[in-house]
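> sequence plus predicted model, see below.
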Amino acid sequence: MRTARMLAGKSLGLLSTISALALTLGSAYAQDAAAPEPETGIRDIVVTAQKRSENLQDVPISVTAVSGESLGAAQVTTLQALQGTIPNVQIDNFANTPQTAVFTVRGIGVIEPDPYAGNTVSIVVDGIPQFFSMGALLDLYDVDRIEVLRGPQGTLFGANTTGGVVNVVTAQPTGEFGGFVKSAYGNYDRFDLSGSIEAPLVKDLLSLKVAGIHTQRKGWVTNVVDGSDLGRKNLDAVRAYLRLAPDGSDFDATLQGEYVNARNGSPIVINGSYRGEAIFEEPGVDGMYPSPCISGGQCRAPKKYYGANNSVPDISNMDTYTGGLTINYRNTPIGDLTSITGYKKFKLVEYTDQDGTPEFKNDTYRRTRGWQFSQELRSNIAVNDDIDLLIGGFYLKTHYDHIQAYRLQFAAPGLLQINLQDQDNYSISGFAQSYWQVTDRLKLQAGIRYSHEKTESTPSLETSIGNPAGSNYTGIGNTVIGAFTTGGTESWDNVGWKLGADYDLGDRRLLYASWARGFKSGGFTGRVGVPADGSEPFDPETVDTFEVGVKADFLDRRLRTNLAIFYTNYRDLQVAQIYFDSTTSTQGNRILNAGKAEIKGFELETTAVPVEGMTLRASLAYLDAKYKTFAYIDPLSGAALDLQGYRLQNAPKWNASFGANFVVPLGNGAELVTDVNYAYTSSKYYTAILDTPRSKIQPTHLVDGTITYYPAGRAWSLGLWARNLLDSRYISTVYDSPGYGGIAGYAPPRQFGGTATFNF
């Protein structure tokens, strides 16, 4: 109760501050609320953040929307390219598992690459949540928009959304003939070809649409072993829709499917070890490059990127199949019905040189297969003129099996560990969200969701000794020196909710406040080193977020300012720990439930159109994310540590951006559109509980730009684009394992090229 009173007091204090600010702004720019909406200024953006189509400025959530047009102009082909451009959102990957998405929103994010750890930020594609973070760094093509929702979204989107939701909406069929073809060429021999075509099969009834992309490039890291490039990419994807929409009917159905074929180079591990550590290699010996962390402190990226792979095939192959069926039936006796059925299956095979040196020290073969099936059924019901109700149910079933063959040549020649993971999960939930228009200006909302989840896990580990040359990944013929199987079955029940109020100040200004509770599922550790790692489940984590904000347009919609202030109480947060078990001389892995963390901050986003043809945008975000209570035993020293005040992982204190877009008329309807964007992210700690110097990522400054020519009618266009225009060199990820070494990854260098697009 004392905690609840403290939280409520902090929330009320923030609410008073933001209310005073909003009322002051409203008085300073008061206009006639009944005046017609001007045709000039900032355009409205329609989003589905609350599972219904609404104007972004009417949604009482901190949400950023990025249009498909903006993504296309900047030649963005993956979600990771948005890193640094969205307030309080980090989009990364782990160096040795680049296919795994690491999304962190407001300091809450992914802690482990393997599926057993789950997600805290849900990636939703056309209404279907993506359970697996493997493959969730989506390849973007023919996208309508991306909506990034910050804060717990458990009421409408379910478990594992304690950080937020990334809602990807692809360009759906329209029932009209049309399409486009787009090609791009850039440095590192990058070549992209994408396009779509839609053709009505039966006019005003049935339409078929097909979209696809091919993208390829060389890697930007040079292998010191043979001079080859590391990190190449080669991907093909195709997505098809069949839409049934009878003219004049309240019924429509869309069946869609996608296949993605990725044939990339193996993960790049940059050796970031110190002298004296297990995988350190002296620079210059056998062509070894200097470790970017060799100074003994914070790692620094060099001007030229070098790595090493001498022991594994250069392979990271992934095949993904997805299917979905969305049915809408409006104006039924029980409201507007929506059914969304989804299925996804994937297989990932990759090899990784884990030491990143010209010597054979250790490497892995990893194979993961997984599938998911989901079903959501919901109804939007207009109870009366003042009350709307969204009610529904959701079911999710998932399975994955995983093999990791880990050759530890540095520990003993021929030493091999084979970890098998086999896990099943299911979740079922019911939810309801209500909206009550109390007065013409005041609206209240209340939502609740009950969830039941169950996990069955049976991981195992076999350790053997074989050929000293270490050529065996199967273990066949080796001498087994240890083996065990562990795991268990556990289920959890949870009730999450959201309470909120928003007040229309008039003149397109909205003040809102909310209290949301979300949770992340519990589970079992799958990548085990000792039986105890996987025998006991880790508990769910719970988040309470209090948020107040204002969304306001001024000056005849030529200035838009959106501000959100939040306070989060984070309990039983899950933290990944890799440790050394002295009794068995084995490396172990486990998920800890830390005590509590406190997260507070704000997001400010502004857009201005001072004159026609000029759009300015800026954002500023602040994040204070620290442990409040965490009694931690250091596995290296055995010392008991109090980590109160330590910063959370992947949670930079400041994040800012500034952009400008200019539309220059060239006569006869032709236009030249230029866009430039600067993004700043302050320093952060990455995958190290103790906030060690080696785990610290330096502040980053990135500049992107585009220039595009459109003739009258925009039937075609030609463009130039550049990302990281100043060619700044940065470390993007570091895993710090004291005594063993550091595993680092480099951020992309400057990329540039040209595009040509034809619309029909």
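Yep, it's here.
> only C-alpha atoms from now on, for both contacts and neighbour counts.
Noted.
> helices or strands next to the helix ranked longest in the chain in the packing?
The longest helix of the chain (DSSP state H) is helix 2-28. With contacts taken as 3 or more C-alpha pairs under 8 Å, 6 or more residues apart in numbering; DSSP states H and E, helix 2-28 sits against strand 509-520, strand 541-554, strand 559-571.
> with distance to Ala640 and mean neighbour count added, can I get these in a markdown table?
Below are those laid out as a markdown table (distance: least, C-alpha to C-alpha, whole Å; neighbours: other C-alpha atoms under 10 Å):
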| stretch | distance to Ala640 | mean neighbour count |
| --- | --- | --- |
| strand 509-520 | 27 | 25 |
| strand 541-554 | 23 | 25 |
| strand 559-571 | 20 | 22 |
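> try this one next to it:
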Amino acid sequence: NTYDNKYVDRQQNGVGRLRLAYKPNERLRFVFSSQYDNSSQKGYPYAIYNDKKNQIKKVNYNDESYYDREMLSNSLVTTYAFKPFILESVTAYQHIKDKQVVDQDFTARDMFSGQQKQNINILSQEIYLKSKPPKDAKYEWITSVFAFYQHVDKNVDVNFKKDAIAVIPKLPAPMYYQENFDNPNFAWAISHESTFNDVLIKGLSVNLGLRFDREYSDLDFVKDTYLTASNKKIKALNFDSNLHFSQWLPKAGLNYHLSPNANTYVSISKGYKVGGFNTSFAQEEDRTYSPEYSWNYEWGIKALLWEKKLRTSLSLFYIDWRNQQVYQPIIDEKGQVRPGSLLQNAGKSRSKGLEFSATAFITHNLQMNARLGYTDAEYV
């Protein structure tokens, strides 16, 4: 940064991991995993770009910018093998604490700066029941129950400084606002999937699945605006809103073994992504965004060639989206662009393409991988 002659892209990272496994008998097994991440990053190497001259200026801004994060992730996997089926429980907890400070104009002028702090706690529990089919079994199944709780506590401070008045003429004086977000979420789901083997002909499998999702979200939002010189509150906004979503998600597929080393498949499934709250917005209608939906179609073929020395996979896909969630700039009621971005729903979009991968096992200790992908996506 030429403003203070300090590096802006330095970072320090530390990671610690722990894994414990205990198997008291042949049927029961416990696996505990824990990981702690700590990162401290200076930021950000952004500079002004002059599009007329096609020239990037030097990094030169006056406000301190950095990002610090702590993350703790724990999980306990318990597995018990009954004679006809396997019971598996996955319990997980994650804690994230971070802080971002940023010069929002990235110039040497005293214009805009912001700070954001978050505390996130996530607790989840999933229980699986799955069959233990013998070899050449005609039927396989898996059933699961899932529950999830997330609590996000976020604080945002944004400063409009003295030089911002030249950019925003209607700004009465240097000012700042503080936003507080208290956002708990709770979700649960239940699903079942069945696979029928050797249907009509040997090697043909039919897969059918169904999942039901339910999610609840609440947002307690407070925003206070102050004059910088006197700390006088000049504007206040607060609301408490809640959303809830539910959806049935079916899936179906066919798989056919062309030979012991090759199979082809086709599948169709419904995709779903819940709606939620925008944490930055300028108009009331942008406070929330709706769920997005998709129908996903895929055909593929997999094969082991050359005496199993080459593994190949080719797939073609088509995705039909409704209400796709897309990040957009923040626009106020006067049509002016504000700093930041928010999620909005696009009307309709589609995506199609192909993916190819190959792995060559050259020697016992050497293998080569190649991947190729092509995607054509558009709003329609």
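Cool, the structure landed. Here the structure is a predicted model, which means the values were calculated and not measured.
> re earlier: to Asn380 of the first structure, which of the helices and strands packed on helix 2-28 of the first structure lies closest?
strand 509-520 (20.9 Å; C-alpha to C-alpha).
> what's that closest one aligned against in the second structure?
The alignment of strand 509-520 of the first structure onto the second structure (TM-score structural alignment) covers residues 262-273.
> contacts for the matching stretch?
247, 249-258, 291-304 (C-alpha atoms under 8 Å, 6 or more residues apart in numbering).
> ok, residues contacting stretch 705-712 of the first structure?
73-74, 668-677, 716-723, 725.
> take those residues and keep only those in helices.
Ala73.
> what ranges does the stretch 551-700 of the first structure have for its helices?
Assigned helices in the stretch 551-700 of the first structure: none (criterion: DSSP state H, counting those that start in this stretch).
> and the strands in it?
For the stretch 551-700 of the first structure, applying DSSP state E, counting those that start in this stretch gives strands covering 559-571, 574-581, 586-593, 596-608, 614-629, 631-633, 640-642, 654-667, 670-681, 684-685, 696-697, 700-710.
> which residue in the first structure lines up with Ala346 of the second structure?
Using TM-score structural alignment, Ala346 of the second structure lines up with Ala594 in the first structure.
> oh sorry, the question was meant for Asn155 of the second structure
Asn155 of the second structure maps onto Ile403 in the first structure, by TM-score structural alignment.
> in what helix or strand does that match lie?
Assigned by DSSP states H and E, Ile403 of the first structure falls within strand 387-408.
> starting at the chain centroid, how far to that strand?
On the basis of C-alpha atoms, centre = their mean, to the nearest Å, strand 387-408 of the first structure sits 16 Å off its chain's mean C-alpha point.
> who does that strand touch, helix- and strand-wise?
Applying 3+ C-alpha pairs under 8 Å, 6+ apart, we find strand 387-408 of the first structure packed against strand 362-382, strand 415-437.
> one more time with 10 Å
The contact analysis (3 or more C-alpha pairs under 10 Å, 6 or more residues apart in numbering; DSSP states H and E) places strand 387-408 of the first structure against helix 154-157, strand 335-353, strand 362-382, strand 415-437, strand 442-457, strand 460-465.
> any idea what Ala290 of the second structure aligns with in the first structure?
Actually, residue 290 of the second structure is Ser. It isn't Ala. In the first structure, Ser290 of the second structure lands on Asp539 (TM-score structural alignment).
> what about the strand holding Ile403 of the first structure, how far off from the second structure?
In the superposition with the second structure, the average deviation recorded for strand 387-408 of the first structure is 0.7 Å (mean C-alpha distance after the TM-score superposition for the first structure).
> got the angle between that strand and strand 460-465?
20 degrees (axes from the mean of the first three to the mean of the last three C-alpha atoms, to 10 degrees).
> against the second structure, where does stretch 343-357 of the first structure fall?
Using TM-score structural alignment, stretch 343-357 of the first structure pairs with 93-107 in the second structure.
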